[in-house]
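> coordinates only, sequence not included:
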């Protein structure tokens, strides 16, 4: 009974940690980063109007101002819209973005107080398949949002969203086949453990797969240069044109959480997960051995978690740089890139990976 309660407490602690990091930290802070990084890149001051008693805190008070505005803004539902689906769609878009983190490990396995603890909420054998299955559900949220709004611009945005997300999901699925062939598992913790050796990182074993997966992931998240479903110059705001207040905020939060998901999955599959180059877990445990078994494991756990999120922050930075550097593609160019370039390349990558594996065996 005591073991069950301990396991339950550990699981709840991991759930609260993941929610705190994604929803409580990254989602709001990325709204500030998007403004501040664009301002720096464009040689502006940016995000410096909200203040408390004259202190702007580098514009961080804009996060609180945004939250206050969304909580107090009128929830407007247009005439002729489907009220139930209009309300449900932002929930469908947001929940899958959070659920994917249930199988995303943010550290390895550690011995704490005589008990083995894995830093993942649910260590599924098909973890990678779970990520794709759950993430694809968000498509319905965006499609339903456009259709239920009774607005032509929203409907066009939702149609673009559906075709774009379905198109790039095919490429995303095929780009990771090479990773699965190399590591022989869909379990994200095992893929992370397999990259303890720096030369076994996915970026070295699947370099083409990395670039294709990263491009397809950004397209899947509808970020510039793939933001045609929201194209302000063409569709006002696309599928969420008729949304305001917290519902509007939920769509934005889903987009930012998906950015964190992309960064986390790329880190695990291609950039060594929580591992430090050339410094293995055993080496770290040996360095801190004077602290005892639990103490050394605890220190190594904190180091690994810090390394993992440092890599995640780096890929968030890269996504922001891409967002504020590249112009928007035309919609036909997006479809051409997905079906005529990335899809054949991903198939070729699978074939070449198979040939190399057979040759080595």
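Looks like it arrived, so ask away. A quick note: this is a predicted structure, and the numbers were derived from the prediction, not measured.
> Please count neighbours and contacts with C-alpha atoms only from this point.
Fine.
> From the chain's centroid, how far away is the host helix or strand of residue 86?
Residue 86 belongs to helix 83-99 when assigned by DSSP states H and E. Relative to its chain's centre, helix 83-99 lies at 17 Å (CA atoms, centre = their mean, to the nearest Å).
> cool, and stretch 174-194?
Using CA atoms, centre = their mean, the offset of stretch 174-194 from its chain centre is 18 Å.
> tell me the secondary structure for residue 28?
helix (DSSP: H, G, I helix; E, B strand; the rest coil).
> Okay, one more to line up with it:
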């Protein structure tokens, strides 16, 4: 049965100083999760491949991501003579800005009372909800396209063209995979969608949509085995071939940031957000629940990286257009019919 959650119930105006504090917290939490995701990727992948992974810098290698980032930031900046200077430097920034803006709508809980002030445990709760995330996801394509074109390299430009085609293709399947949830919940608000899962997580009725979303997320974030835009065996490094130092670190961090966001959206849309089955935990536990679930989804990304071989580019595109998109469309039609019949 459709549960209509109007925006007035989940959104409210907050003071300007609360919004500034929340912006700082979002920035700190988001950019703290990036090195943690990088460390989890390398350590878990090492265990899956019967090796230790990073274990020298810091206790159990915990400071290795910081060492890698520091090494890149202190390298000398350079660019090819044929590159377009301003766009070459600005392209990685676009990818990072789009990731940070999308992270602002991830809900880590409902509204709580902090020293007598109602505060929402999210950056913003916009009425367009998931469309906001897809809008910035579409804009992030420009960061890859401009980086490849402005580099003045044929390898980089070919990688940029691959990235654009891949992101646009799989964004359609990803959008349709989530449309079934929007129809079921009757709202676009992410907090409203989480509240609608109080009885049952949407991964149960929308398991097909969940599978389509996860596969599409691999392609959207450029993660292996769908990292065809960076395929080092064919394109040297794809759109980032000519990048080094801090600019490459920005692209690298943006990739992991997008992976964290894709995992958090999966938790919000399919895995109940801060909801737990058969348990009503106190409010302060809600952000911890979301973070733990997000880490578990990130582990799925790492597992896929170590398990599946990289397909050919034509196979990647065929999977998106000939299999995932028709399947996602059928899932939306079936969901709509069930909602209308049972309402």
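Right, received. Where do you want to start? Quick caveat: nothing in here was measured; it's all calculated off a predicted structure.
> hang on, the earlier thing: could you list the residues in contact with the helix holding residue 86 of the first structure?
Helix 83-99 of the first structure is contacted from outside by 19, 22-23, 77, 134-135, 137-142, 144-145, 148-149, 247-248, 250-251, 253-254, 257-258, 261, using CA atoms under 8 Å, 6 or more residues apart in numbering.
> quick one: the strands in the stretch 51-200 of the first structure?
109-112, 115-118 (DSSP state E, counting those that start in this stretch).
> Stretch 39-52 of the second structure maps to which residues in the first structure?
Mapped onto the first structure using TM-score structural alignment, stretch 39-52 of the second structure spans residues 32-45.
> who's in contact with the matching stretch?
With contact meaning CA under 8 Å, 6+ apart, stretch 32-45 of the first structure is reached by 46, 47, 59, 60, 62, 63, 320, 321, 324.
> Just those: which are in helices?
Those of the contacts of stretch 32-45 of the first structure mapping onto helices are 62, 63, 320, 321, per DSSP state H.
> Mind listing what's buried along stretch 76-88 of the first structure?
77, 81, 82, 85, 86, 87 (16 or more other CA atoms under 10 Å).
> how about the strands of the stretch 51-200 of the first structure in a markdown table, adding distance to residue 292 of the first structure and mean neighbour count?
Listed next are the strands of the stretch 51-200 of the first structure as a markdown table, based on distance: least, CA to CA, whole Å; neighbours: other CA atoms under 10 Å:
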| stretch | distance to residue 292 of the first structure | mean neighbour count |
| --- | --- | --- |
| strand 109-112 | 10 | 17 |
| strand 115-118 | 14 | 14 |
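> Mind checking those for the one nearest to residue 338 of the first structure?
Proximity to residue 338 of the first structure (CA to CA) singles out strand 115-118 among the strands of the stretch 51-200 of the first structure, at 36.8 Å.
> Can you classify residue 50 of the first structure as helix, strand or coil?
coil.
> was I right about it contacting residue 63?
No: checked against CA atoms under 8 Å, the pair residue 50 of the first structure and residue 63 is beyond contact range at 9.1 Å.
> which residue is nearest the middle of the first structure?
Nearest to the geometric centre of the first structure sits residue 261, at 1.6 Å (CA atoms, centre = their mean).
> residue contacts, that one?
97, 100, 101.
> Please tell me how far the residue mapped onto residue 294 of the second structure from the first structure sits from residue 123 of the first structure.
Using TM-score structural alignment as the criterion, residue 294 of the second structure maps onto residue 312 of the first structure. Look at residue 312 of the first structure and residue 123 of the first structure: by CA to CA, to the nearest Å, they are 20 Å apart.
> the more surrounded of these two?
Between residue 312 of the first structure and residue 123, residue 312 has the larger neighbour count (other CA atoms under 10 Å), namely 24 against 17.
> Which strand or helix spans the nearest residue to the more buried one once chain neighbours are set aside?
Using CA to CA, 6 or more residues apart in numbering and skipping residues adjacent in sequence, the residue nearest residue 312 of the first structure is residue 263, 5.0 Å away. Assigned by DSSP H and E, residue 263 of the first structure belongs to helix 245-270.
> what's the average distance of that helix to the second structure?
After superposition onto the second structure, helix 245-270 of the first structure sits on average 0.5 Å from its aligned residues (mean CA distance after the TM-score superposition for the first structure).
> What's the separation between the residue nearest to the centre of the first structure and residue 32 of the first structure?
For residue 261 of the first structure relative to residue 32 of the first structure (CA to CA), the value is 18 Å.
> same thing with residue 67 of the first structure?
The spacing between residue 67 of the first structure and residue 32 of the first structure, counted by CA to CA, is 12 Å.
> for residue 225 of the first structure, same thing?
Between residue 225 of the first structure and residue 32 of the first structure the distance is 20 Å, computed by CA to CA.
> Check residue 97 of the first structure too.
Residue 97 of the first structure is 20 Å from residue 32 of the first structure, where distance means CA to CA.
> With residue 156 of the first structure instead?
29 Å.
> Repeat that for residue 123 of the first structure.
Between residue 123 of the first structure and residue 32 of the first structure the computed distance is 33 Å (CA to CA).
> again with residue 276 of the first structure
Here the criterion is CA to CA. By it, residue 276 of the first structure lies 29 Å from residue 32 of the first structure.
> same check, this time on residue 297 of the first structure
Residue 297 of the first structure sits 35 Å away from residue 32 of the first structure, going by CA to CA.
> repeat for residue 217 of the first structure
Going from residue 217 of the first structure to residue 32 of the first structure by CA to CA gives 22 Å.
> try residue 140 of the first structure
Counting by CA to CA, the separation of residue 140 of the first structure from residue 32 of the first structure is 28 Å.
> And for residue 306 of the first structure?
The gap separating residue 306 of the first structure from residue 32 of the first structure is 22 Å, by CA to CA.
> When those two are compared, which one has more neighbours?
More crowded of residue 306 of the first structure and residue 32, by other CA under 10 Å: residue 32, with 20 against 15.
> before we move on, which element is that one in?
According to DSSP H and E, residue 32 of the first structure maps onto helix 27-41.
> any idea how far the equivalent of residue 97 of the second structure over in the first structure is from residue 181 of the first structure?
Taking TM-score structural alignment, the alignment pairs residue 97 of the second structure with residue 95 from the first structure. Residue 95 of the first structure is 30 Å from residue 181 of the first structure, where distance means CA to CA.
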